[in-house]
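Asks: Can you look at this prediction? I've put the sequence above it.
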Amino acid sequence: MAGMPGLPRHVHMLSMHTSPMAQPGVGDAGGMNVYVAHLAAMLAAQGIDVTLWAARLHDGEPSRRRLGERLEIRHVDLPGGPHRDKNGLRHHLGAFAEAVVEGAGPGPGQVVHAHYWLSAMAGAEVADRLGAPLVTSLHTSALVKNLRASVGERPEPAFRIAGERSVVEASDALVVNTPTEARQMHELYGAPLDRLHVITPGIDPHVHHPPRNDPRDTRPGVDDPIEILMAARLQPLKGPELLIEAMRLLAPDRLPVHATIIGDGNADYLARLRELVDRYDLGAAIAFEPAVPGAVLAERMRAADIVAVPSSSETFGLVALEAQACGAPVVASRIDGLAEAVRDRRTGVLVADRTPRAWADALRALALDPAHRRALGRAGAVRAAGMTWAVTAERVAEVYSSVLRHGHRAAPALAH
C-alpha cells in the first residue's frame, strides 16, 4: 500500500503525554491510547512505515522498541528526567519536537499525525521543519469539556484553550470522531470545514466479539444478580460518583443489582469514592477493581448484563463501542460522541439527564427486562462488527494521501 501513488512513505505519530503502549485505565492512559496503538498497527499492516513518539514518563519505558516489521515506538528523554505532570510537559515542547525531527530525518512522503493538543503543539514545529503535512486528532477539547463540566470537575486552563486554537489553525487536516465533534471544532475553534474529516474509531474483532455461548440467554429472570460494569480512568469527568448515587437510589428496591467499577485514578479521588460507598452502606453492591488489559476487559464485558458510561463529556466513548461489540447493552449519558456511539433504544439506552434519579430509572428498567437487554446486546454486536480498526486506518490513510497532494501550509509560529 505504501508504494501506491500519494500515500505516505512514513507516518510519525505523536502521543507526547502518554505512551500508546500504556495500560488503559491507568494514569492518563485511556481510549486515546487504544486508538493510537490500533491505528498505528493497522497502518503498518497496510504497508506504511509508522513511528510512535512519546515522552518518557517512567524509567522502565524503552528508548526504542520495534513492535513489528513497519512499526516502532520511541520514548523521548526530556530535560529533568521522566515527567509525570501532563500540563508541565508544555514547557518541553521544543525539546520533544527536536528529538522527533532529528530521529525522522529529511525525505519526501512523510506525514506528522499528532494526538492531543500537546503533541500537536510540538507537531506543528516538526511539520514545519520536515516540510511535512500536519494531521491533528485532539481526542478531547478544553472548551467542550468546560461546557459539559459537572460540579467537582476542575475547568481546563486558559493555556490549553489557547494551545488548541493555535493547533487548529496550524493543522493541514483535523481528524474527528463524529459529526458532533466536527461541528464543535468549527463553531468553538473556527476550524475550516474543508479541513475536518469525520472518521469513526473501531474495534478489534479478534478481541471484541459477543460470547460464543451467552450465559445471559439461560438466566431465568431478575432473581439472579444483574452485573453492571463501568470501565474508565477514575476521574470526575467519567462519572463514577453518578453511578454510585444511582446505585444508592436502587438499594431500597432490593433488586439483585451489583456494580463493578474497573480503573485506576488519583489516590485521593479513589478514597473519596470508597468513602461514598461506605457512607451509603453499598459495600456489598459496589466493587472496585484495578485496570485490566483490553482482552481481559472484553471478557468482563461479555459477562456483564449492562455496561455503564456515565461520562459528562466524550468525543466518542470507545468503551461504549467495545461493549456493544461484546454483546453488552450500554447505558450512557446522552452527550457529545456517546449520543452517536450508542443507538438509543436499539443498542443501548441514552440518559438525557445526568442525575442520580434519571440514571437509577434507566438501570432499573433494564435490570427488570432481560429480554430487552438481550435484544439490545445482539443489535449492538451486529452494528459494531463492521466498525473495525482496519476500516478506520483505510480512511485515515486517505486523509494522509489528500494532505500530501496539497502540501503543508506554513503555519504561524506557536508559542512554547
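Replies: Sure, I can see it.
Asks: Going by C-alpha atoms from here, please, whenever you check contacts or count neighbours.
Replies: Fine.
Asks: so Ile244 touches Val277, yeah?
Replies: Yes: contact criterion Cα atoms under 8 Å: Ile244 and Val277 qualify, at 6.9 Å.
Asks: anything in contact with each of those two?
Replies: Counting by Cα atoms under 8 Å, 6 or more residues apart in numbering, the contacts common to Ile244 and Val277 are Ile286.
Asks: for the helix or strand hosting Val175, packing partners?
Replies: Per DSSP states H and E, Val175 falls inside strand 173-176. Using 3 or more Cα pairs under 8 Å, 6 or more residues apart in numbering; DSSP states H and E, the elements in contact with strand 173-176 are strand 134-137, strand 196-198, helix 389-406.
Asks: Put this next to the first one:
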Amino acid sequence: MIYLKVLSLTNEFAEESFGGAGTAATGMIHMLDRLGIHQTVIVPRSDWTVPRWDLRGLQIKVLGLPRNSHYFGYLGMINVDAVCQTFPELRQEWDLIHCQAINFTPLAYTFSRGATPILYTVYSFLRKELGDRPEPELQAQFKIQEDLLMRCQRIHLISQSERNYLAERYPQYLSKTDVIPLGISSLPERWQPKSTNEFLYVGRLLDYKGIEDLILALSLVRQSGRQVHLNIIGKGPDYYEDHLNKLVQAKKLTSWIKFHGWQPSSELWRWMSQAAGLVVPSRREAYGLVALEGMTIGVPLIASKAGGLAELVSDSYALTFEPGNVRQLANSLRTAVDNPTLLRSLAAKGHEQALTLEWERLAPRYLRALTFINN
C-alpha cells in the first residue's frame, strides 16, 4: 500500500454540499480514503460559529471553519494568518496539497512553500463558465484561478471538453494535465415514475443552464396538446428566479411548472426516482454530475450535447438535442411523452453506463494521478 499524506482544500464536503462540486469532492475524498490515503480536509461550515475537528470514513480528519470574516475575507479568500495561528499543527510536511477551490490558494501556497506539490482539480474554468464578464470581483477570481493553473504541479480536468478549452486558452499547461471523469457512488433510490408526463430539472438557476429554453420548449409541447408538467429544483440569484417566474407567467404555464427551491440530496434523489424523465438543458457544462446521478438511479435522460455533458450522455441511452435549440428540446419532450417503452429502454442502458463510472472503478486512475505527482 502506498503511504500518502494529503491536505485537501475544498469549499464543499459532506453536509456542506450545495451542488455537483460538493458531491464530487465528497465521493472523491472517500474513495481515496478507501485506498488508504491519509487525508486532512479543510472546509467551510455555514452553520458553525466556532471551528471544529471531525473524523470521517477510515482516516479522514476534517477541519470545519465557520464561514465568517475571521476566516474568510474578500472574494471568500481564506485568512491564512487566522488559520495558521489557530491550527499550528497544519504546518507539517505534506506529500501533496489537493486544492479544489480557488479561495484556498493562499493557504495552498503557504503550506507548499514552493516544495510540496499542488494538485488542482478544476470543476470549471471560471472565465468560460461566467462568460468573461467585466465585473472587477469576477476578473479578480479569473486571475486567481489562472495563477493557480500556472503555479500548481498537476491539473486534474474532468472532461475532454475542458481539456480542449485549456488547449485553446492555456496550451502551456497541457503537459501537466490529467483528464479523469468524476465518479458516482451507489444511490439508495431506483426509478419508479409516478406518471409518464411529469419531468424534472435539478440544478442551479443560472442563464447558461438552459432553464429558459426548457420553459419555452414546454410551452411548445403544451401547444401540441400534450399535458406535460415540469418540476424545477434549485436556487439562483433572486433577480434570475424572478425572471424565470415572469417567463412562466407570460407563457401561461403556472399550473404546469412548479419551482421547489433547494432540496437536500436525499430529496433530490427521491424526486429523480419519481420523474418521467430528468431534463438537463445546459448551454455550457463542464461535466454534468446531475445527469450521472439520474443515470445511476435509472431515470431517463433528456440532455443537451453541451461540453462535457456530450461525453457523459450518448444517443444510445438518452434523448439528446443541440444546446440552445428549443425546437429540438421540445421534440425530445414529445418523444418522451409518446414513447414510454423507449424511455424504459434508455433508462436501463443509462443505468448500465453509470455503473462504469462508480468511484471504485475509477480509483486506479486517481491513484496513478496522485502517485505520479510525487515521483
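Replies: In hand now; what should we look at? Please read all numbers here as calculations on a predicted model, not as lab measurements.
Asks: Any idea what the TM-score is?
Replies: Overlay of the two chains. TM-score (TM-score structural alignment, normalised by the length of structure 2): 0.89; 375 aligned residues with a Cα RMSD of 2.9 Å.
Asks: hmm, back to that, what's the mean distance for the strand holding Val175 of structure 1 versus structure 2?
Replies: On superposition with structure 2, the mean distance recorded for strand 173-176 of structure 1 (mean Cα distance after the TM-score superposition for structure 1) is 0.8 Å.
Asks: Relative to structure 2, which residues correspond to the following helix or strand past that strand?
Replies: Counting by DSSP H and E, the next helix or strand C-terminal to strand 173-176 of structure 1 is helix 179-189. Alignment of helix 179-189 of structure 1 against structure 2: residues 160-170, by TM-score structural alignment.
Asks: Turn the helices and strands packed on strand 173-176 of structure 1 into JSON lines, including distance to Ala44 of structure 1.
Replies: Output for these, formatted as JSON lines (distance: least, Cα to Cα, whole Å):
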{"stretch": "strand 134-137", "distance to Ala44 of structure 1": "17"}
{"stretch": "strand 196-198", "distance to Ala44 of structure 1": "21"}
{"stretch": "helix 389-406", "distance to Ala44 of structure 1": "9"}
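Asks: So for Met4 of structure 1, which of the ones you listed sits nearest?
Replies: Nearest to Met4 of structure 1 among these is helix 389-406 (9.9 Å), distances taken as Cα to Cα.
Asks: what comes up buried for that closest one?
Replies: By 16 or more other Cα atoms under 10 Å, the buried positions in helix 389-406 of structure 1 come out as 389-397, 399-404.
Asks: cool, stretch 235-252 of structure 1 as well?
Replies: By 16+ other Cα under 10 Å, the buried positions in stretch 235-252 of structure 1 come out as 235-251.
Asks: now swap in stretch 338-358 of structure 1 and tell me
Replies: 338-344, 346-351, 354, 356-357.
Asks: so who does Phe13 of structure 2 touch?
Replies: So Phe13 of structure 2 contacts 22-23, 25-26, 43 (Cα under 8 Å, 6+ apart).
Asks: and if you look at Trp269 of structure 2?
Replies: Trp269 of structure 2 sits next to 187, 189, 293-294, 297 when contact means Cα under 8 Å, 6+ apart.
Asks: Just to be sure, which of the buried residues of stretch 338-358 of structure 1 are found in strands?
Replies: Among those, the ones falling in strands (DSSP state E) are 348-351.
Asks: What is the most widely separated pair among those residues?
Replies: The largest separation in those, counting by Cα to Cα, is between Gly348 and Val351 at 9.9 Å.
Asks: Give me the distance between Ala354 of structure 2 and Glu293 of structure 2.
Replies: According to Cα to Cα, to the nearest Å, Ala354 of structure 2 and Glu293 of structure 2 sit 8 Å apart.
Asks: got it, and Leu329 of structure 2?
Replies: Distance from Leu329 of structure 2 to Glu293 of structure 2, by Cα to Cα: 21 Å.
Asks: These two: which has the busier surroundings?
Replies: Set side by side, Leu329 of structure 2 and Glu293 show more neighbours around Leu329, with 28 against 23, by other Cα atoms under 10 Å.
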